[in-house]
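Enquirer: Predicted model and sequence below, questions to follow.
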Amino acid sequence: MAAEQRKLLEQLMGADALAGKVSKRQELSLNDARVCKSYLVGTCPHDLFTNTKQDLGLCPKIHSEGMKAEYQREKEKGRDFTNFEIDYLRDVEKYILDCSRRIDAAQRRLERTPDEIAQTSSLLKDIDELNEGINASVAEIEILGEYGIIDRALKEFHAIKVKIHNRQQKEKELRIINDNMGLSGHQKLQVCDVCGAYLSRLDNDRRLADHFAGKMHLGYVQMRATYKELSERLSHASQYGRPDRRGQDRDRDHDRWARGRSGRRR
C-alpha cells in the first residue's frame, strides 16, 4: 500500500518532491552516488516492468528529470560519461543474467526427467510382453479348440482377459506419464527465450501476439538490445580510446567491468 501511495504521489508531484532535502538540485551532482546512473544514461530497469509479474518496485536511487537533462547537455559538450555507461551496463547485465537463469530453470522443468524416462521404458517393455503373451494364448486356444480340449481352452481364455486388463492398466499409466511430462502436460508448454514466460503451443495467434507485445516481454527485448549495443560500444571504445587521463580512467573502469564478467562466467 505504501509503495502504491508513493507512486501516486510521484506522478502528481515528481520524484524530487518525495526525496526530501537530499533531492534538492543544489545539493546533488551528477556523480552523487544517490543518483541513478541507469536513469541518466538510458532506462532504469525499475521503470521497465511496473505492474508486471517482474515488477522490481521503486528504484532506491534518485530519478531527476532535471539531472537527466543536465547529463544530456554535458554529454553534448563532450564530457566523458563512460563510467556512467559502465554502471548502467552492470545494472542491465544483472537483470539479464537473472532472467537467463530463470529461463534455464523453466526449461529444465519442462524436460523429461530420468525417472520419467525409466518409467516409460519399463511400461513399454511390460506392454510388449503382455502383447506377446496374449498372441501366444490366442494361438494356443485355437489349437485346443481343434482338439476339443475345452476346459484348458476356457482357462486360457480367462488368462487372456487378465492379460488384456493388465495391458490396459499399463497403457493408462503410460498415458498419464506422457500427458504430464515435466510441466508441459496438455498445455504443450515452451519457454520464451527472451523473458522466460511459459507459452502454449496451443495458443492462437492473438494470444501469442499479446505476449510478444506485452510490457514484460518488450522490457526484456529493450534491455537485451541495450546490453548488446552498449557492451559492443564500450569494448570498441576501450580499444580505440583517447590516451588522456579521462580515457585512462574510462579504460580502467571498463577493464574492471570485463574482469567482473569473466569471473562470473567461471
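Expert: Good, I have the coordinates. Every value quoted in this text rests on a predicted model; they were computed, and no experiment measured them.
Enquirer: For the rest of this, base every contact and every neighbour count on C-alpha atoms.
Expert: OK.
Enquirer: how long is stretch 37-52 end to end?
Expert: 23 Å (C-alpha to C-alpha, to the nearest Å).
Enquirer: list the buried ones in it?
Expert: 37-41, 43-46, 48-50 (16 or more other C-alpha atoms under 10 Å).
Enquirer: From the rest of the structure, what touches it?
Expert: 36, 55-59, 63, 67-68, 71, 84-85, 87-88, 91-92, 95, 215-216, 219, 223 (C-alpha atoms under 8 Å, 6 or more residues apart in numbering).
Enquirer: adding another structure so you can compare the two:
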Amino acid sequence: MDAMRKQLDVLMGANRNGDVREVSRKYYDRDVCRLFLAGLCPHDLFQLTKMDLGPCPKVHSLQLRKDYEEVKAKGTENYDRELEEMIDRLIVECERKIQRALKRLADEDAKAAIAISVSEVTQTDEVLQLSKEIKEKMKEVDIYDFEGKTDDKIKALEVVEELRSKRADMQATLLLDAFNKDRASLPQPTPTPQMASVPAPAPPDARTQEMINEKIKKAEELGEQGMVDEAQKVMEEAEALKKLAARREPTSDSTKYTAADVRITDQKLRLCDICGAFLSVYDNDRRLADHFGGKLHLGYMLIREKLKELQVLNVMYPLLL
C-alpha cells in the first residue's frame, strides 16, 4: 500500500486528497523531508532494486520546496550540506563495492576485470545535450505537478523516458566501440606447434548454451542491483559450464591447453565506474542499453551529477552573499 500511495503521490501530488495538514505545514516542520527540499531524496532513487529504501517516511511537497527555495535565496536557510553528506555516503559505499569486486577478481587473475571509465567513453556532445534536455524536461514535470496539471505531467514524463532511451542507446553504442577495442587488446596465447595441431573446441550444445546465457543474464541483473558477490558467483557458474562443455568435446590432446590459456579466455569482465555493475566486453548493444537505462545506473548517475553541482555551489555560495 505504501508503494502504491507513493506512486500516486508522484503522479498527482501528496495533497491529492486535499489534506488540510498539508496546507498548514511549514517547510521547517520535523515531518518534512529536508533532502527533498534540497533537491534529492534517496528514497526516490533505486526503486525496485536491491537498494530500494521504500517510501520516504517524511513529507515531499513541491509547495514547501518552493517556500524553502525562497528563504534559501535570502541566505537564511540551507540544507545543501545534509544532502551532500547523504550523497557522499552512497557514493563511498558504491566505490567500496567496486574495489571489493576488483580485488576478488584480481585474486583469481590480475587481468580478469578492470573498472572501465564509462563516464569518460560515453560523454560526447550529443549525450551531454540529451542529458541537458532531460534535466530541463524534469523541471517542466515539477511545474506541471505544482500546478496540478496531471495530464501534462504524464506527457512530459513520457518524453523524459523517450529521451532516456535514446541516450541509453547512444551510450551503449559508444561503450560497445570501446569494448571492441578492449577485446582486440586482450592478450592471446602464443601459438605453438602442439597447440596448432589441436582443433578448436566445438561450441556447447543448444541446451548448455541456453543455460550459460541465462546465468550471464542473471549475473547482470544481480550486478545492477548491487549484489556484487552474488553476480560474480553466477558468472563463475557460467564459465564452469563453458569449460565443462569444452571438456566433453573430443580433442586430440587436451593437455596441450594450460591454465594460463584458459584464464585468458576469461578476461572479459568489466565494472561500471558509475554504479559498480558487472559488464562484459562481449555484451551486445541491447544489453548495454538496458544497463544504461536501468534504475540503479540512472540513480547513481543522478547523485554523482548532483554532488558535482553541490560542490560548485559550495564554492560560489559565499561569493553570492
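Expert: Structure received. No experiment lies behind these values; they were computed from the predicted model shown.
Enquirer: Report the TM-score for the pair.
Expert: For these two chains in superposition, a TM-score of 0.55 is obtained (TM-score structural alignment, normalised by the length of the first structure); 184 aligned residues with a C-alpha RMSD of 3.7 Å.
Enquirer: Now do the strands in the second structure.
Expert: 113-116, 269-272, 278-280 (DSSP state E).
Enquirer: Would you mind giving these as a markdown table with distance to Ala219 of the second structure added?
Expert: Formatted as a markdown table, the strands of the second structure follow (distance: least, C-alpha to C-alpha, whole Å):
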| stretch | distance to Ala219 of the second structure |
| --- | --- |
| strand 113-116 | 15 |
| strand 269-272 | 11 |
| strand 278-280 | 8 |
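Enquirer: Pick the most deeply packed of those.
Expert: Highest mean neighbour count of the strands of the second structure: strand 278-280, a mean of 23 (counted as mean count of other C-alpha atoms under 10 Å).
Enquirer: once the two are aligned, what's the mean deviation for that one against the first structure?
Expert: Its aligned residues in the first structure lie a mean 0.8 Å from strand 278-280 of the second structure after superposition (mean C-alpha distance after the TM-score superposition for the first structure).
Enquirer: ditto for stretch 96-105 of the second structure
Expert: So stretch 96-105 of the second structure averages 1.9 Å relative to the first structure (mean C-alpha distance after the TM-score superposition for the first structure).
Enquirer: Which stretch of the first structure lines up against that stretch?
Expert: Here stretch 96-105 of the second structure aligns to the first structure at residues 101-110, judged by TM-score structural alignment.
Enquirer: residues of the matching stretch that come out buried?
Expert: 102-103, 106-107, 110.
Enquirer: And for stretch 2-22 of the first structure?
Expert: Neighbour counts over stretch 2-22 of the first structure (16+ other C-alpha under 10 Å) mark 7, 15-16 as buried.
Enquirer: so which of the residues you listed comes closest to Phe157 of the first structure?
Expert: Comparing those against Phe157 of the first structure with C-alpha to C-alpha picks out Lys7 as the nearest, at 76.4 Å.
Enquirer: and the gap between Leu174 of the second structure and Arg65 of the second structure?
Expert: Taken as C-alpha to C-alpha, the span from Leu174 of the second structure to Arg65 of the second structure is 38 Å.
Enquirer: Just want to know which of those two has more residues nearby.
Expert: Arg65 (21 against 18; other C-alpha atoms under 10 Å).
Enquirer: need the contact list for that one.
Expert: 27, 36-38 are the contacts of Arg65 of the second structure under C-alpha under 8 Å, 6+ apart.
Enquirer: how about it, what's its partner in the first structure?
Expert: Checking TM-score structural alignment: Arg65 of the second structure goes with Lys68.
Enquirer: Now do its match against Leu28 of the first structure, distance only.
Expert: Between Lys68 of the first structure and Leu28 of the first structure the computed distance is 12 Å (C-alpha to C-alpha).
Enquirer: Just give the number of residues close to Glu85 of the second structure.
Expert: Quick note: Glu85 of the second structure (other C-alpha under 10 Å) scores 12 neighbours.
Enquirer: Map it onto the first structure.
Expert: Using TM-score structural alignment, Glu85 of the second structure lines up with Arg90 in the first structure.
Enquirer: name the element the nearest residue to that match once chain neighbours are set aside belongs to?
Expert: Closest residue to Arg90 of the first structure apart from its sequence neighbours, by C-alpha to C-alpha, 6 or more residues apart in numbering: Trp257 at 7.5 Å. Using DSSP states H and E, Trp257 of the first structure maps to helix 245-265.
Enquirer: Contacts for that helix, please.
Expert: Helix 245-265 of the first structure is contacted by residues 80, 82-83, 86, 90, 234-235, 238, 241-242 when judged by C-alpha under 8 Å, 6+ apart.
Enquirer: What about those, which are in helices?
Expert: 82-83, 86, 90, 234-235, 238 (DSSP state H).
Enquirer: So how do I select the buried members of those in PyMOL?
Expert: Filtering these down to the buried ones (16+ other C-alpha under 10 Å) takes a single PyMOL command:
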select buried, resi 82+83+86+90+234+238
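Enquirer: and stretch 84-93 of the second structure, which residues are buried?
Expert: 84, 86-87, 91.
Enquirer: actually stretch 207-218 of the second structure, sorry about that
Expert: Those would be 208-209, 212, 215-218, for stretch 207-218 of the second structure by 16+ other C-alpha under 10 Å.
Enquirer: Could you tell me where that stretch falls in the first structure?
Expert: By TM-score structural alignment, stretch 207-218 of the second structure lines up with nothing in the first structure.
Enquirer: next one: stretch 293-307 of the second structure
Expert: The aligned range for stretch 293-307 of the second structure in the first structure is 213-227, by TM-score structural alignment.
Enquirer: Contacts for the matching stretch next, please.
Expert: 45, 48-49, 52-54, 89, 92-93, 96, 194-195, 211-212.
Enquirer: just checking, which of these belong to helices?
Expert: Using DSSP H, those in helices are 89, 92-93, 96, 211-212.
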